[in-house]
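A.B. asks: Provided below are the primary sequence and the corresponding predicted coordinates.
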Amino acid sequence: MRAACLLLALLVPLAANAQAPAAAPAPQDRVLFLADHGRLDRGQPDWNEAGVVLSRHWSTRQVAELGLVHTRRFGLEDTRLDLGWSTPVNPQLTASVQASISPSHRVLPRHALGGQLQYEFAPGWLAQAGARHVRYEANDAEVNVLRLALEKYFGPFSVLAAWSPARALGQGTRTVELRGHYYYGQDSSLGLILARGDEATALGPGQVALADVRSVALLGRQELGPNRWLLWGVNRTRQGSFYTRTGATLGLQLAF
């Protein structure tokens, strides 16, 4: 589960951070082409993922997304459909929902559903609260996660600390996460993510177990010119004693 969350972290905060200094024109349509490659140790086959994400941006706080991803893990292929929507409730409060479904769900979760509220309670200070439900095909395994986070923007920087208690495979778990971003140029940024916690981990077809997961990711968004951006990321995740994944993500986003 951590690998999928890291990929999402590479795309969402950089593509549509509601509090980034630069404001996106509205409305604007964007298409993102992405590819992800991960190398596993302990004799496990490599992971590969490719997808496309279509989005409409009415403003930096109102965004709709539709994504289709094809992935190959443990020698098996899966597809996943992603949906996302965020909208302002009032000048300080933003609500968002995300959903995904995998018709094949050989390794990926069968489906996931989540939502979040973000409140700007003081200039540059954001409080976030969210929940997410994930169901795997293996033994009808369920993961229910709460997420509480505090984020601060100052000058061209932002820092975030998050705590995520969860109920996974019938046990209580928790994850802690730290993020830092540096925003430069009109629409470019560089970020670092550190996370650790017990999480549901896919071990192969029909196999899901809890593992002490530790991950680090470096990610960036670089404006290439008018309406063109390069997204990139490198990450390393240790899935307990099961395996370690070292990966890289590359994406190209176009606006029209």
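C.D. replies: Nice, I can see it. Residues are numbered from 1 along each chain as shown.

A.B. asks: From now on I want contacts and neighbour counts done on CA atoms only, so please keep to that.
C.D. replies: OK.

A.B. asks: Can you name the helix or strand that residue 126 falls in?
C.D. replies: strand 125-135 (DSSP states H and E).

A.B. asks: Now do the contacts for the residue nearest to residue 148 when sequence neighbours are not counted.
C.D. replies: The shortest distance from residue 148 to any non-neighbouring residue, by Cα to Cα, 6 or more residues apart in numbering, is to residue 129 (4.7 Å). Shown in contact with residue 129 (Cα atoms under 8 Å, 6 or more residues apart in numbering): 116-118, 146-149.

A.B. asks: Compare those and tell me which is most surrounded.
C.D. replies: When the contacts of residue 129 are compared by neighbour count (other Cα atoms under 10 Å), residue 118 ends up highest, at 21 neighbours.

A.B. asks: try this one next to it:
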Amino acid sequence: MQGGVMRRRLRRRFGLGCLLVGIALVVAQSAAAEPRRLEVELSQLFDRLDSGFSNWQGQRLEFQSARPGDPTWYGAATHDRRYGVEDEGVSLGAAVPLGADWVLQPEAGHTFDADFLPRWYADLRLQRRLSHGLVGALSLRRTEYQASRVDRLALGMERYWGPWRAGYTLNVSDVSTAGTPVGHALALDHYYGERSVIGLRASLGREEEGLPGGEAITSEVTAVALRGRHWWHPEWALSWELGTLSQGDLYDRHGVQLGIRHAF
């Protein structure tokens, strides 16, 4: 279980997750002599919606530059089509070790037209390694839409044992136009080979959703996703995800995402 598996959902609720911080805290720092590893991934997303909504599509180009014991840098460029309109955006983040037990993770993103995605967001995450394979996390995030703003507090706990990782996150948001939704997220991952992983994600509770015109609304959400990344060659991997989501009375969404990842 070396290096890390990079997060991103910049634009999706269930994009491939960011496990790099927790893993960096758990694995030994004995690989400091390893060279920095650069990974680039290109992926395609397709979501099918009911209730008369048109299907969604998205493309994503992301990178991650990592070396055990040093800061990890990552970012993405995205193109999404929803509700018959298109948004493009970029994001950039870092995971910075603060001693042996702490990692600070700032992240920010910007959308150029912001028809339905946020105009910008900024996230600051702090993680600490605890005993018995536990990792605690605190995250503060502000998301600015054209017509509303969302402030979110996230409290999380992860546990690593053998080739397994389990996690729980409590999300409490303050939506300027739609109250204070509370959501819950569960994660279970199994690592195999050198860097390959398969995982299950589930969430429930009230969450915000961006609509055309730049307004954020909240609704009851129930979602499940199965995802993974399989390295069939030291330099090449396939990333994949299958998911289904019920956005209250708005729609049900079923999606697939496929990506090709290359390491340099």
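C.D. replies: Right, received. Where do you want to start? Everything quoted here is computed from the prediction, not taken from an experiment.

A.B. asks: what TM-score do we get after superposing?
C.D. replies: Remark: TM-score between the superposed chains equals 0.91 [TM-score structural alignment, normalised by the length of structure 1]; 252 aligned residues with a Cα RMSD of 2.3 Å.

A.B. asks: And the furthest pair within the contacts of residue 129 of structure 1?
C.D. replies: 118 and 146 (13.8 Å; Cα to Cα).

A.B. asks: What's the residue nearest to residue 148 of structure 1 aligned with over in structure 2?
C.D. replies: Using TM-score structural alignment, the partner of residue 129 of structure 1 in structure 2 is residue 138.

A.B. asks: Any figure for the gap between its match and residue 153 of structure 2?
C.D. replies: 8 Å (Cα to Cα, to the nearest Å).

A.B. asks: Residue 113 of structure 2: how many residues sit nearby?
C.D. replies: Counted with other Cα under 10 Å, residue 113 of structure 2 comes out at 15.

A.B. asks: which residue sits closest to it, ignoring its sequence neighbours?
C.D. replies: Nearest to residue 113 of structure 2 is residue 87, by Cα to Cα, 6+ apart, at 6.1 Å.

A.B. asks: Over to residue 92 of structure 2?
C.D. replies: Excluding the flanking residues, the one nearest residue 92 of structure 2 by Cα to Cα, 6+ apart is residue 75, at 4.2 Å.

A.B. asks: Just to check, residue 212 of structure 2 is in contact with residue 116?
C.D. replies: Yes - if you go by Cα atoms under 8 Å, residue 212 of structure 2 and residue 116 touch, sitting 4.6 Å apart.

A.B. asks: So for those two, which residue has more residues nearby?
C.D. replies: Higher neighbour count among residue 212 of structure 2 and residue 116: residue 116, with 24 against 15, using other Cα under 10 Å.

A.B. asks: Which residue in structure 1 aligns with the more buried one?
C.D. replies: Under TM-score structural alignment, residue 116 of structure 2 pairs with residue 107 in structure 1.

A.B. asks: per the alignment, residue 239 of structure 2 corresponds to what in structure 1?
C.D. replies: Checking TM-score structural alignment: residue 239 of structure 2 goes with residue 231.

A.B. asks: What of residue 101 of structure 2?
C.D. replies: When structure 1 is aligned by TM-score structural alignment, the residue opposite residue 101 of structure 2 is residue 92.

A.B. asks: can you check residue 207 of structure 2 too?
C.D. replies: So, by TM-score structural alignment, residue 207 of structure 2 is matched to residue 199.

A.B. asks: number of nearby residues for that match?
C.D. replies: 26.

A.B. asks: Which helix or which strand is home to it?
C.D. replies: Going by DSSP H and E, residue 199 of structure 1 is in strand 188-204.

A.B. asks: cool, and residue 25 of structure 2?
C.D. replies: helix 20-26.

A.B. asks: buried ones in that helix?
C.D. replies: 20-26 (16 or more other Cα atoms under 10 Å).

A.B. asks: Heading C-terminal from it, find the next helix or strand.
C.D. replies: Sequence-wise, the next helix or strand downstream of helix 20-26 of structure 2 (DSSP H and E) is strand 37-49.

A.B. asks: Please say which position in structure 1 the residue nearest to residue 113 of structure 2 maps to.
C.D. replies: So, by TM-score structural alignment, residue 87 of structure 2 is matched to residue 78.
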